[in-house]
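Peer 1: build me a model:
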Amino acid sequence: MERVHNFNAGPAVLPEEVMREAQADFFNYKGKGLSVMEMSHRSKDYQEIIDQTYARVKSIYGLGDDYDVLFIQGGASMQFLMTPMNFAAEGKEVNIIHTGVWSKKAIEQANLIGKKVHVAASSEDKKFSYIPKGYELSDNPAYLHITTNNTIYGSEWQIDPEVPAGVPLIADASSNFMSKPMDVNRYSLIYAGAQKNVGPAGCVVVIVKKDYLNTINEGLPSMLDYNTYHKAGSMFNTPPTFTIYMIGLVLKWIENFGGLDKVHQHNLTKAGYIYDVIDKSDGFYKGHVVAEDRSLMNITFRLSSEELEAKFISEAAAKGMIGLKGHRSTGGCRASTYNSLPLPAAKALSEFMTEFMKNNG
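Peer 2: Alright, predicted model coming up:
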């Protein structure tokens, strides 16, 4: 059977080259006589794997020695807890720009552990259809937290926000990590679940300024303390070995693709095929997000009725295009066009959308 065009929001499509290399290594890793999944995380062979993955993160983003890279389990959802637990000192407020479901969860987790939360800006007034253009910090901010891409609603930060000197900037970059150039030096900490753009589920990549680790609150549980992973080279306990290996392969694919500038152009072209149909549909397809804030990773739109949306999703699936149903909290349709989605997949969807509109308009 031919592979389908996979528009799932995560876990998501992976590069075919990566899948084929992993397929070979799954049974016999580089002629070692065992699977990469069977390998001891304390072995020399696995240390080489995690070292290469670490080095590729730093190389692709151009990180200096002042940054560390950590590989942590628990998903971005655990980061919603870890960031305030580690960095919100007594008497300081967690400042969050609220742009959707995931920033709401970050707010909830900070509140859960008794941290003061200040919503510095919000787009909830218009159903998260835009990125706020300004914000107001509290009097004593611990840090400012943003969600760089909103998977569910389909909005994305186009430029990195300016923050006053002395205010750390933290980003949940789970769904646009490694999708375009990023001025990482603006950030004290960035975290990203792997399962959107850089691998399968099971690992979060954390990029953190080493001197920021010196500000961590004391007395934290070991597994919720960033310094635990920093001091142990992400090997305090058994890490998600196979996921880290897969992340390394995807990062190698990004390097071979030409780096983030080339990847970004690739993503602009793919999203352009689909947004062009939406923009020229005379309202048949209604995008959720204002044009200047639209995501290159998650394209959200509605049709005139839920029945027509169900028909659209069903007919697309029959043509080998899956994962187009919107998130359960919002409904509608969503096409996720992550790095690994091939250009022909985006083109096929745009052609189907044009055909469907012609037949149902």
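Peer 1: only C-alpha atoms for contact and neighbour calcs from this point on.
Peer 2: Noted.
Peer 1: and Tyr229, how far from Ser40?
Peer 2: 18 Å (C-alpha to C-alpha, to the nearest Å).
Peer 1: buried ones in the biggest helix by length in the chain?
Peer 2: Using DSSP state H to define each element, the chain has its longest helix at helix 260-279. Neighbour counts over helix 260-279 (16 or more other C-alpha atoms under 10 Å) mark 260, 262-264, 266-275, 277-278 as buried.
Peer 1: need the residues that contact the helix or strand harbouring Leu144.
Peer 2: Taking DSSP states H and E as the criterion, Leu144 maps to strand 141-147. Identification of contacts with strand 141-147 by C-alpha atoms under 8 Å, 6 or more residues apart in numbering yields 87-89, 92-99, 102-103, 137, 167-173.
Peer 1: tell me the first helix or strand C-terminal of it.
Peer 2: Heading C-terminal from strand 141-147 (DSSP H and E), you reach strand 149-150.
Peer 1: other SSEs contacting that next one?
Peer 2: In this structure, strand 149-150 makes packing contacts with strand 155-156, judged by 3 or more C-alpha pairs under 8 Å, 6 or more residues apart in numbering; DSSP states H and E.
Peer 1: mind running it again at 10 Å?
Peer 2: If you count contacts as 3 or more C-alpha pairs under 10 Å, 6 or more residues apart in numbering; DSSP states H and E, strand 149-150 packs onto helix 101-112, strand 155-156, strand 169-172.
Peer 1: helices of the stretch 251-361 of the chain, residue ranges please.
Peer 2: 260-279, 306-318, 343-360 (DSSP state H, counting those that start in this stretch).
Peer 1: so which of those is nearest Asp68?
Peer 2: helix 260-279 (19.8 Å; C-alpha to C-alpha).
Peer 1: give me the distance between the closest residue in space to Glu306 that isn't next to it in sequence and Lys286.
Peer 2: Spatially, and ignoring its direct neighbours in sequence, Glu306 is nearest to Gly332 (7.2 Å; C-alpha to C-alpha, 6 or more residues apart in numbering). Applying C-alpha to C-alpha, the value for Gly332 to Lys286 is 10 Å.
Peer 1: second chain to compare with the first, below:
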Amino acid sequence: MNRTFNFNAGPAALPETVLLEAQKDLLNYQGTGMSVMELSHRSKEYEEIHNGASKKLRKLMNISDDYEVLFLQGGASLQFSMVPMNLLTEDTVGYYVLTGVWSEKALEEAKKLGNTAVLSSSKDENYRRIPSLDLNQIAENAAYLHITSNNTIFGTQWNSFPEQLKVPLIADMSSDILSAPININQFDMVYAGAQKNLGPSGVTVVIMKNHLFERSENSLPTMLNYETHRKNNSLFNTPPTFSIYLLKLVLDWVEDQGGIEGLAEKNDKKARLLYHVIDESSGFYKGHAHLDSRSKMNVTFTLPTEEMTKDFLNQAKEDGFVGLDGHRSVGGCRASIYNAVPLEHVAKLAEFMEQFKRGY
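Peer 2: As a prediction, the model looks like this:
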């Protein structure tokens, strides 16, 4: 069966070996006579999957016992609400750095629940770069500083993170988690929807320092309280078992690729291929992001006219490239080159871009 060249922004490409493994287990997981989707979430077989996923993530990211790993639902969008619900206490302020649509949405939800402030923003430049920060502007009553590490719509990414903060640092890493090594100890909380680098949609990973759980009040709705999920090993209610199973397979695959370091090397090569075509096109392709803020996960660019863009996307689709349309709020084109997108597919896209330019 022919596989397409999948550059979708999310749900995104999954490793082919992971899909084949899941296909093999689909009807009969390890001799149980049941699919993973049919296993009880209280069964020994599922418990091994659940705990195995947590253990493997801890190993890959060097997560210490100072943190809890939670498997939740609702995507990053629910975390936009859960973070301030649990952590934005009375008389404190949640600080946000605006770098795109998703950081805006996170701020909008926090405003409904408490006091907020924008520490920095690049909105006036149509989010072409990661803005500089003046950490001295953070007041003593700050509850946390929230950032979005990679911005899928605008194609920008943080190359380094704030250090020596006196307040908890929280990051939405939905679109670049596991793509390059990070020092998890810089963060008090990291969360990520799985559907870009971790697995399929349906599960959200939350990595959270133990001290933050102390802020979760008993008055919160049970399912919106982080403490509920910590106490119950993310098994208070039925979890998205099949999504967590696939997450575990993806984490095994990451390990087989040489871990996060191995993937980072491949991701660098993929990004360089596309940005080289853009930079050497004499303006035919124009990247949206500033050079120092370019994303290695989402390469965004425009062509000289809308008609040429439409022609580019139509020809690309005919040649088997899927998901290259830019987000409706930005337009142009976007190639999402997450961990599971093979280097060979990115090379094919770079070749197509060069051929298309020559045709004009």
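Peer 1: TM-score for these two?
Peer 2: The TM-score (TM-score structural alignment, normalised by the length of structure 2) is 0.98; 358 aligned residues with a C-alpha RMSD of 0.9 Å.
Peer 1: my guess is the residue nearest to Glu306 of structure 1 contacts Gly154. True?
Peer 2: No. Using C-alpha atoms under 10 Å, Gly332 of structure 1 is not in contact with Gly154; the gap is 11.8 Å.
Peer 1: who touches both of the two?
Peer 2: 287-288, 300-301 (C-alpha atoms under 10 Å, 6 or more residues apart in numbering).
Peer 1: Throw these into JSON lines and include neighbour count and distance to Phe312 of structure 1, thanks.
Peer 2: Shown next, in JSON lines, are the shared contacts of Gly332 and Gly154 of structure 1 (neighbours: other C-alpha atoms under 10 Å; distance: C-alpha to C-alpha, whole Å):
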{"residue": "Gly287", "neighbour count": "23", "distance to Phe312 of structure 1": "15"}
{"residue": "His288", "neighbour count": "19", "distance to Phe312 of structure 1": "17"}
{"residue": "Thr300", "neighbour count": "29", "distance to Phe312 of structure 1": "14"}
{"residue": "Phe301", "neighbour count": "22", "distance to Phe312 of structure 1": "12"}
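Peer 1: which one of those is nearest Leu343 of structure 1?
Peer 2: Thr300 (18.4 Å).
Peer 1: what number of residues lie near the nearest residue to that closest one once chain neighbours are set aside?
Peer 2: Distances taken as C-alpha to C-alpha, 6+ apart put Arg334 closest to Thr300 of structure 1, at 4.4 Å, once the chain neighbours are dropped. By other C-alpha atoms under 10 Å, 26 other residues sit near Arg334 of structure 1.
Peer 1: which residues are contacting stretch 26-37 of structure 2?
Peer 2: By C-alpha under 10 Å, 6+ apart, the list of residues contacting stretch 26-37 of structure 2 from outside reads 20, 22, 24-25, 38-39, 45-46, 49, 240-246.
Peer 1: so which of those sit within helices?
Peer 2: Per DSSP H, the contacts of stretch 26-37 of structure 2 map to helices at 20, 22, 24-25, 45-46, 49, 241-246.
Peer 1: top of those residues by number of neighbours, please.
Peer 2: That'd be Ile244 among these, by other C-alpha under 10 Å, with 30 neighbours.
Peer 1: could I get the helices of the stretch 251-361 of structure 1 as a markdown table with distance to Asp125 of structure 1?
Peer 2: A markdown table is the format used below for the helices of the stretch 251-361 of structure 1 (distance: least, C-alpha to C-alpha, whole Å):
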| stretch | distance to Asp125 of structure 1 |
| --- | --- |
| helix 260-279 | 24 |
| helix 306-318 | 24 |
| helix 343-360 | 30 |
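Peer 1: count of neighbours near Leu133 of structure 2?
Peer 2: Neighbours of Leu133 of structure 2 (other C-alpha under 10 Å): 12.
Peer 1: brain fart, Leu303 of structure 2
Peer 2: Neighbour tally, Leu303 of structure 2, other C-alpha under 10 Å: 18.
Peer 1: disregarding residues adjacent in the polypeptide, which is nearest to it?
Peer 2: Among residues not flanking Leu303 of structure 2 along the chain, Tyr285 sits closest, at 5.1 Å (C-alpha to C-alpha, 6+ apart).
Peer 1: and that neighbour, how many neighbours does it have?
Peer 2: 23.
Peer 1: any idea how far it lies from Ala350 of structure 2?
Peer 2: Taking C-alpha to C-alpha, one finds Tyr285 of structure 2 at 12 Å from Ala350 of structure 2.
Peer 1: need the residues touching each of these two.
Peer 2: Contacts common to Tyr285 of structure 2 and Ala350, judged by C-alpha under 10 Å, 6+ apart, are 275, 277-278.
Peer 1: ok so, going back, ok, which of the helices and strands packed on strand 149-150 of structure 1 comes nearest Ala76 of structure 1?
Peer 2: For these, the distance to Ala76 of structure 1 is smallest for strand 169-172, at 7.5 Å, taking C-alpha to C-alpha.
Peer 1: what's the mean deviation for that closest one versus structure 2?
Peer 2: Taken over the aligned residues, the distance from strand 169-172 of structure 1 to structure 2 averages 0.3 Å (mean C-alpha distance after the TM-score superposition for structure 1).
Peer 1: and that strand, what other elements does it pack with?
Peer 2: Checked by 3+ C-alpha pairs under 10 Å, 6+ apart, strand 169-172 of structure 1 has helix 75-87, strand 93-98, helix 101-112, strand 141-147, strand 149-150, strand 189-193, strand 204-209 packed alongside it.
Peer 1: report the distance from the fifth one to the chain centre.
Peer 2: Right, the one you point to is strand 149-150 of structure 1. When C-alpha coordinates are averaged (C-alpha atoms, centre = their mean, to the nearest Å), strand 149-150 of structure 1 and its chain have centres 8 Å apart.
Peer 1: that strand vs structure 2 - mean distance after superposition?
Peer 2: Mean for strand 149-150 of structure 1 is 0.2 Å (mean C-alpha distance after the TM-score superposition for structure 1).
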